[in-house]
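Student: turn this into a structure:
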Amino acid sequence: MTTGRRLHLGAFMRPISIHTGAWRYPGAWPDANFNLAHIKRLIGTLEAAKFDAFFMADHLAVLNMPNDALKRSHTVTSFEPFTLLSALAMVTKRIGLIATASTTYDAPFHVARRFASLDHLSEGRAGWNIVTTGNPETSYNFGNEEHLAHATRYARAREFHDVVTGLWDSWADDAFVRDVESGIFFDPEKLHVLDHRGPHLSVRGPLNIARPVQGWPVIVQAGASEAGRQLAAETAEVIFGAAGSLVEGKRFYADVKGRMTAIGRNPDHLKILPAAFVVVGESIEEARAIRARLDGLVHYDSGIRSLSAMLDFDVSGFDPDGPLPEIPESNGSRSGRERLVALARAGNLTIRELAARAGSFAGLAFVGTAQTIADEMEAWLEERGSDGFKLMFPFVPAGLEAFTAKVIPELQRRGLFRKDYEGTTLRDHLGLPRPANRFFPVAHAPQSAWA
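Tutor: Next comes the predicted model:
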């Protein structure tokens, strides 16, 4: 270790494993996505290993695929994120709690209130993953016949961010005086009415909850398209990236951090954490055998439908052993579709081979021993390919526990990862500053809802 930098590690835990075959692996928990006792054990293991955060993705629609394929999915049911994270806040003390909330199919006031509540309940551990929602099928669950256009979704997301953060700043940190003698509960001079009227949103405010413990919950973003990168450079404090190689990761890292510098933001105030699938073995051969056995559990019916959903184009009617056809532009997620197409072209993959990847995990994977995985992670950190990783485990509990029991100690031995938490909030873990209140800029001590 030569740079003095340390890794930040988040755990991708909704779905508990993204791999389609995860629930079928010997010894795995088939019901892990919808079993609170299991999830409590997993987050306890992650907190004991000093992970920065537990992350829940969210979907507002069941995957659009025929029942013959859908019946093989272990992710058709899961808890609503805020309900689950509020429960988990009561059984944890330090680990961050990050949830996805859509800027396309939710209202800013709802999002601001929920995350402010979670931040108070957890004493400063909440994070908001901003998504514009790439799945066009979601529109049907919200009374719409058409999904908003890509450019419109991102323009709305930018305004949505400003409204939510403005609502979080409704109250000065010291607004609630609670003076029993005078009978004054709050100082009206320290309350701001947002009264936002913009091209996409109209929100009066103020928020009916005290300013969050962290000022703002940590802002997370995952888009990799041109619009997504710019949104991240302007607003994000964490990016859950999707680089598939160190070369690609370094290019993405330099691009987004460069955009931040260009607009006057400190690039150290953004942590880039690409998604990484981790399989740990006692030897490289054993780890590869585990991955091969796991991938062998992906049924073609599931893989081809997953591939079609990710491409937002049905390829099930094409020759499985032929090449991927030209994929037309769509209104779905662009970056995900482009990554799959690039993977197919670069590797000359057949549709069958690509479907197997789509049903397992087609992105960055560390498959090896504790030592080789630590070597790879260290290279990414030192060469500025990332600031850490958002980790995906192959199956639970054994796949997760193998990483925490074997890789974490190796990273700690090298000085690459903390041995204990050095603060109490998610911002502390990530080394991020507490944002000043835009309406009440004088610094005040953080105030908990319980103060």
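Student: contacts and neighbour counts: CA atoms only from here.
Tutor: Will do.
Student: pull out the buried positions in the helix ranked longest in the chain.
Tutor: Using DSSP state H to define each element, the chain has its longest helix at helix 150-168. Of all the residues in helix 150-168, those buried under the rule 16 or more other CA atoms under 10 Å are 150, 153-154, 156-161, 163-168.
Student: against which helices or strands is it packed?
Tutor: Packing partners of helix 150-168 (3 or more CA pairs under 8 Å, 6 or more residues apart in numbering; DSSP states H and E): helix 108-121, helix 226-235.
Student: what residues does the following helix or strand past that helix touch?
Tutor: Using DSSP states H and E, the helix or strand that follows helix 150-168 in sequence is strand 196-197. Strand 196-197 has contacts (CA atoms under 8 Å, 6 or more residues apart in numbering) with 163, 202-204.
Student: quick one: strand 196-197 to chain centroid distance?
Tutor: Relative to the mean C-alpha coordinate of its chain, strand 196-197 is positioned 29 Å out (CA atoms, centre = their mean, to the nearest Å).
Student: just checking, next helix/strand downstream of it?
Tutor: Past strand 196-197, the next helix or strand by DSSP H and E is strand 202-203.
Student: here is the second sequence; please produce its structure so I can put it next to the first one:
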Amino acid sequence: MTRQLSLNAFLHDTGHHEASWRHRDSAVDRIHDIDFDTQNALIAEEAKLDAIFFADAPGLWGATPFRPAGHLEPITRLAAIAARTERIGLIATASTTFYDPYNLARLFSSLDTISRGRAGWNIVTTQSEAVARNFSLSELPSASERYIRAQEFIDVVTKLWDSWEDDAILADRESGRFFDPEKVHSIHHVGNHFQVEGALSQPRSPQGRPVYVQAGSSNDGRAFAGRNAEAIFTAHQTIEDAQAFYSDIKSRAVAFGRSPEDVKILPGLSPFIADTRAEAEELQRYVNSLTVPAYGIAQLEGLAGVSLAHLELDEPVPLEVFGQAGDVLDNNRSRLQVIANIVERDRPTLRGLLHRLAGARGHNVVAGTPTDVADIITDWFQNGAADGFNVMPPLYPQLLQEFTQKVVPILQDRGLFRTEYTGSTLRDHFGLARPESLYGADATEEAHVV
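Tutor: Here you go, the predicted model:
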């Protein structure tokens, strides 16, 4: 079979453009309505996309009156959507800095069981000082400290998800034994951050473990991804940058004894789609015209760590404004480097830069016909830049429908994307193997039962 694309729909209130909520046809009155979430999930499922995805941070995102706020907790949302969908994968973000491993292991194992094997966990370490203050911390741990904790967190939840072997349940009415005590394992974890006895309070879920997704592009993030991630969400403006990232991550995976196919690289793509290129560009201009510059400037200042008050909206952004971005591998600078590259390459005005970032916060925004968008996807996919895409429509549900009804059929005609689901789990969709339990037949640890 021809190598197949992976395509996710990244669901984000009214759309990924920061001003989408002001569009005359937006669903801004429905962003806390689970029926709206489910409607978008069903659109994605009808097109046979791999998954839907919710980002999250356990705090009030961008406490500003200039865009929608107050997002619902994503695992709960996906559990509700699971009951009304059949095949679409369900990926939620959860932070290793602010969760406890045992609690998170229960939540995602439950989601995977409820959905019959469709759960994915987007692993983040969270870099928000404001969020830290919601969890009794006076300051956020450093990036390196957060990734050290994250690795131990992964080790713990992996052991918890494996603590019941696949054939542990007997349900033997004759003997009165519900499970085999030799196949339910305490994990006896004692580390620098966590002490967890185990076993998990529920049997192994349909996928064995949820799919491990990750989105960090810093040096620590790349090392973490090479060791652990099975899918990576990333942001790139050019195919050359995407190719360099793709090659680096695949090499890191090999260095950890993994196959390059064990990890899917999925850049973000935010497409304005219309029947003609002129119509798509006009739609993009119209939505850009709805932005509030004060909001975009505040976001950019927060990321860059500098004041932009001295800049005029319609004058070019000086290169030195982002001179401290550093190498793309420096911790916490990867997204800032994307912006610095835009400034160096395209020399936009401040207004133009704000419009570029308004569309998808540094992800690749394109405006064109369905064929234009399909051509970009095909080019990146066939030339070592992507295994698929995290699709980020600027306006929901309209531009998700444009993508699924007009771009996806082109990719199907090219033999690059499925016309029907061939499996029932998210691992099936991504072409990932179901992992064996750490406590299988070859395990040497003594079994214990809670």
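Student: related to what we said a few turns ago, got a winner among the contacts of strand 196-197 of structure 1 for most neighbours?
Tutor: Ranked by neighbour count (other CA atoms under 10 Å), these have V163 at the top, with 25 neighbours.
Student: map it onto structure 2.
Tutor: Using TM-score structural alignment, the equivalent of V163 of structure 1 in structure 2 is V156.
Student: how about M310 of structure 1?
Tutor: Match for M310 of structure 1 (TM-score structural alignment): L303.
Student: who touches its match in this structure?
Tutor: L336.
Student: can I assume it sits in a helix?
Tutor: Yes - the assignment for L303 of structure 2 is a helix, going by DSSP: H, G, I helix; E, B strand; the rest coil.
Student: so how far is H71 of structure 2 from W61 of structure 2?
Tutor: Look at W61 of structure 2 and H71 of structure 2: by CA to CA, to the nearest Å, they are 8 Å apart.
Student: so which helix or strand takes in the counterpart of A87 of structure 1 in structure 2?
Tutor: In structure 2, the residue matched to A87 of structure 1 (TM-score structural alignment) is A80. Using DSSP H and E, A80 of structure 2 sits within helix 74-82.
Student: which residues does the closest residue to A157 of structure 1 other than its chain neighbours contact?
Tutor: Nearest residue to A157 of structure 1, sequence neighbours excluded (CA to CA, 6 or more residues apart in numbering): T103, at 5.4 Å. Residues near T103 of structure 1 by CA under 8 Å, 6+ apart: 130-133, 153, 156-157, 160.
Student: all strands for the stretch 201-350 of structure 1, in order.
Tutor: 202-203, 218-221, 238-239, 271-272, 275-280 (DSSP state E, counting those that start in this stretch).
Student: next, the residues that contact the first one from outside, please.
Tutor: With CA under 8 Å, 6+ apart as the test, strand 202-203 of structure 1 has contacts from 108-109, 163, 194-197.
Student: could I get the contacts of strand 196-197 of structure 1 as TSV with distance to A175 of structure 1?
Tutor: Below are the contacts of strand 196-197 of structure 1 laid out as TSV (distance: CA to CA, whole Å):
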residue	distance to A175 of structure 1
V163	20
S202	25
V203	22
R204	19
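Student: and the next element down the chain from the helix or strand hosting T372 of structure 1?
Tutor: Using DSSP H and E, T372 of structure 1 falls within helix 370-382. Once the chain leaves helix 370-382 of structure 1, the next helix or strand it forms, by DSSP H and E, is strand 388-392.
Student: for the helix or strand that that next one is followed by, packing partners?
Tutor: Beyond strand 388-392 of structure 1 on the C-terminal side, the first helix or strand identified by DSSP H and E is helix 398-402. Packed against helix 398-402 of structure 1 by the contact rule (3+ CA pairs under 8 Å, 6+ apart) you find strand 275-280.
Student: what residues in structure 2 pair up with the strand it packs on?
Tutor: Taking TM-score structural alignment, strand 275-280 of structure 1 hits residues 268-273 over in structure 2.
Student: check the mean deviation of the matching stretch from structure 1.
Tutor: Stretch 268-273 of structure 2, aligned to structure 1 and superposed, deviates on average by 0.8 Å (mean CA distance after the TM-score superposition for structure 1).
Student: taking strand 388-392 as reference, get the angle to the helix holding T372 of structure 1.
Tutor: Taking axes from the mean of the first three to the mean of the last three CA atoms, to 10 degrees, one finds helix 370-382 of structure 1 and strand 388-392 inclined to each other by 140 degrees.
Student: and for helix 370-382 of structure 1, what's in contact with it?
Tutor: 1-3, 5-7, 246, 249, 280-282, 366-367, 386-388, 403, 406-407, 410-411, 416.
Student: ditto for stretch 58-73 of structure 1
Tutor: By CA under 8 Å, 6+ apart, stretch 58-73 of structure 1 touches 14, 20, 76, 80-81, 99-101, 137-138, 141, 299, 301-302, 305, 309.
Student: could you rerun that using 6 Å?
Tutor: 100, 138, 301-302 (CA atoms under 6 Å, 6 or more residues apart in numbering).
Student: ditto for stretch 200-215 of structure 2
Tutor: With CA under 6 Å, 6+ apart, stretch 200-215 of structure 2 has contacts from 109, 113, 117, 119-123, 160, 164, 229-234, 434.
Student: what subset of those residues is buried?
Tutor: 109, 113, 117, 119-123, 160, 164, 229-234.
Student: could you identify the most distant pair in those residues?
Tutor: W164 and T234 (33.4 Å; CA to CA).
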